[in-house]
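Engineer: below: sequence and its predicted model.
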Amino acid sequence: MIARLLKTTALGQAAVAGALLTTIASGTPAEAGRAAVTPRQLQQALDRLVIRPDGPPGAIVVVRRGGKRQVFTAGTATVCAVRGGLPCRTYRRPRAGDAMRIASVSKTFSGAAALALVTDGALSLDDTIGTVLPDLPAGWHPVTLRNLLNHTSGLPDFAKSPNFGPTISASPHRAPPPRVLLSFVEDQRLAFAPGTAYAYSNSDNIVVGLMVEKAAGKPYAKVLKQRVYRPLKLKRTELKNRAAMPRPYMHGYSIEDDGSYDDVSTDIAFGGYAWASGGIVASPSDLSKYVGAYVGGDLFGKQARKAQFRFRGGDTSSPPGPGRNAAGLALFRYKTRCGSVYGHTGSILGYTQLIAASRDGRRSVTFSINTQAAASLIPALRRSQVKAVCLALGK
């Protein structure tokens, strides 16, 4: 599987980056139509999604409206397989408690940790790489924490380095330390002067994680436990450098050329290879709790939240979320026909994710499928996501 993955360019990036942490390019047209969305219409949209040739084996959506939670599922969390002539194992629907890889939704967790430390005074949004992490390349020193959180840093993306794929191939189940990931691009200059342009880079959040460690004086994973998991009582959320998944979990699949599914859930230790940029494992239930608190401002102070909600229009999350996208600090605004929600998307081998909530955090959506969406699936996926958003907003 790893060898085949390293050769493919089908998802649009060179070497392994395309299948691991890729940005899937797509336009962001305004969504048409004004009719209110019903639960039945959302369920029908999910049912249509999983029967597409390029569709996922399964999908699960959690919609929250105040204290009311609705869970919608379609397809299966585990593809039935015949082995050794034995009967197929039983299909089962995805469950809200299933663990799954949340990909770049992990960037909101590094944002939450960093903004909590900003609120404490341990960090400032104007702190630079040079003042906090002087061992990183001198050419990167002017980049601020603010630049990192809204992808205006100009840092080269380690996931696009030609050295990244061979490193995974040599040790897929045990990743090197985060500093080594950055070493793949440490000889490269900034793509532009910090703050002058937008470019989504997975290196940004690796540096954010290292800044959090330096400011807190403890490992990043421990900071997440103390500042995010425990306050919100997230029981199925973790960041560990291993390929294994905590059971039970929603299996992640790649779609082969013949239409069959290949289980890629435990092929790569993404907790290390994506780390603060995309390595977290969580359940839909935990994400539903988390997104309301994160967007609603429960994890850090008002001044940090005010800075977070300054958006740059025309910038796109990876993959693009529903409606028109705009980038804030570790947060995107998704302006749909039913109103605006705020959150993040994620795309990684085996999974595609969306979390989003109203500004007060009381209405939210988590939308998960168990394959990395191909470019051909993105328009249909976004239409289904809009239906979920409209249902959450009651429009």
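Structural biologist: Structure received.
Engineer: rest of the way, CA atoms for contacts and neighbours
Structural biologist: Fine.
Engineer: show me the strands in the stretch 101-250 of the chain, by range?
Structural biologist: For the stretch 101-250 of the chain, no strands turn up when DSSP state E, counting those that start in this stretch is the criterion.
Engineer: ok, and here's another one to check against it:
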Amino acid sequence: MLAVPASTGTAYGVAPAPGPPLSASSSSETDFPELGPAVARRLDTAIQQVLRETKVPGVIVSLSAPGKGSYVRTFGVADKATGAPMETDLYMRIGSTTKTFTVTALLELVDEGKVGLDDPIAKYIDNVPNGDRITLRDLADMRSGLFNYTMDEGFFKALTSDPQRPFTPQELLDYSFKHPVQFQPGEKFDYSNTNLILLGLVVEKAGGMPLNEFIEQRVLKPARLSHTVFPTGAEFPSPHAQGYTDQTASGKVENSTNWNPSWGWAAGAMISDLRDLRSWARTLATGTLLSPETQAQRLKTLPTTIPGAGYGLGIFDVQGWIGHNGSLPGYEALTLYLPESQATLVVLLNTDILHGQTEPSTLFGQAITRIVTPEHVFNLPVTAPRATPRPSPQPSPQR
């Protein structure tokens, strides 16, 4: 493989952002900076520094706000073997950002009266531990107490010994259900991918079709996301970046581009690109696919174990930035929206290898927001959600 350059510095200009101008009374009119050449240079420098320090192969960044302009850049390489540069039109695996789509599908069914957030999961799925007490709301806001199947060592061994193998939702649940419940529902926040597998099954049952079809028809099409897909196997639209991970049986870095993401399913299997995620960040945070009442419930975040972060119904609020991060072997993503300035931030990268004990996506998010929104610095420590399985001596919810 070729050595990864610090940055290819591919630039895509500073152009006016779409959307209506902010009102003069908005505090963001003065708080959020113009994304002109001076700010762009600062962002370039900060992102390049993170790229060098983390040794991330490549990253795609988009930042925009109405009336403030748009910053879109790529740095580094999409393929370490060929040296092909990152480009803005590449498809990327988005990991736990998938949760935002699955929960949106669920909430659409809530709006239709087909499911209730306070229904017990036992109403829809049999043999769930504590299923008569755990509600759909508990699952969506990560307070179910169910063991995270991606923390199971047997699961990790099964995935890494054959990364191309398919997993069924029931197989994933079996890895979780052999463990005792961690606590009673509602007692505390504990990020568990198991919750989303169950919600995916609820969407299938109440929606009357496979989850990937429901999300395509009821979420992606209405949101006009033509470059977002829910794969049923290892298929990966082109063009896409190569992904690199150390979450392997040997612990060595491997190319994970064609690993089958079925093990993430409703929690982390989806694929998207920069353009779609820019649009989705706003749709998700403003609730245009949902009733105002349901969106208000979604955004009612509860405290988490992560300082400065709350979690709602399949959505984070991190220092005011609303959205989700995502990680699975070889890829990471941030899809965020800051309501007070109507700012959108998307970061996509082609590795999930931690820098020390920190997600590389978090480091990019920190570096960018320290410049443009110093009062709202995005930060998720290592305990932030990942749809990735590597066991840890100190259990954390993401792995």
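Structural biologist: Alright, I've got the coordinates. Treat the numbers as computed from the prediction; the structure is a model and nothing was measured.
Engineer: TM-score of the superposed pair?
Structural biologist: Scored against TM-score structural alignment, normalised by the length of structure 1, the superposed chains reach a TM-score of 0.78; 337 aligned residues with a Cα RMSD of 2.7 Å.
Engineer: residue 225 is in contact with residue 276 of structure 2, correct?
Structural biologist: Yes. Using Cα atoms under 8 Å, residue 276 of structure 2 is in contact with residue 225, at 5.4 Å.
Engineer: joint contacts of these two?
Structural biologist: By Cα atoms under 8 Å, 6 or more residues apart in numbering, residue 276 of structure 2 and residue 225 have no common neighbours.
Engineer: and the counterpart of residue 224 of structure 2 in structure 1, how far is that from residue 391 of structure 1?
Structural biologist: Aligned counterpart of residue 224 of structure 2 in structure 1: residue 233 (TM-score structural alignment). With the distance defined as Cα to Cα, to the nearest Å, residue 233 of structure 1 ends up 26 Å from residue 391 of structure 1.
Engineer: of those two, give the one with the bigger neighbour count.
Structural biologist: residue 391 (23 against 13; other Cα atoms under 10 Å).
Engineer: so that one: helix, strand or coil?
Structural biologist: When classified by DSSP: H, G, I helix; E, B strand; the rest coil, residue 391 of structure 1 comes out as helix.
Engineer: excluding its backbone neighbours, what's nearest it?
Structural biologist: residue 37 (5.4 Å; Cα to Cα, 6 or more residues apart in numbering).
Engineer: again with residue 340 of structure 1
Structural biologist: Nearest non-adjacent residue to residue 340 of structure 1, counting by Cα to Cα, 6+ apart: residue 334, 5.5 Å away.
Engineer: counterpart of residue 279 of structure 2 over in structure 1?
Structural biologist: In structure 1, the residue paired with residue 279 of structure 2 according to TM-score structural alignment is residue 289.
Engineer: run through the helices of the stretch 51-200 of structure 1 in chain order.
Structural biologist: Counting by DSSP state H, counting those that start in this stretch, the stretch 51-200 of structure 1 has these helices, from start to end: 106-120, 129-132, 145-149, 164-170, 178-183.
Engineer: pipe those helices into TSV and attach distance to residue 373 of structure 1 and mean neighbour count per row.
Structural biologist: Shown next, in TSV, are the helices of the stretch 51-200 of structure 1 (distance: least, Cα to Cα, whole Å; neighbours: other Cα atoms under 10 Å):
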stretch	distance to residue 373 of structure 1	mean neighbour count
helix 106-120	18	25
helix 129-132	34	18
helix 145-149	25	26
helix 164-170	20	17
helix 178-183	25	18
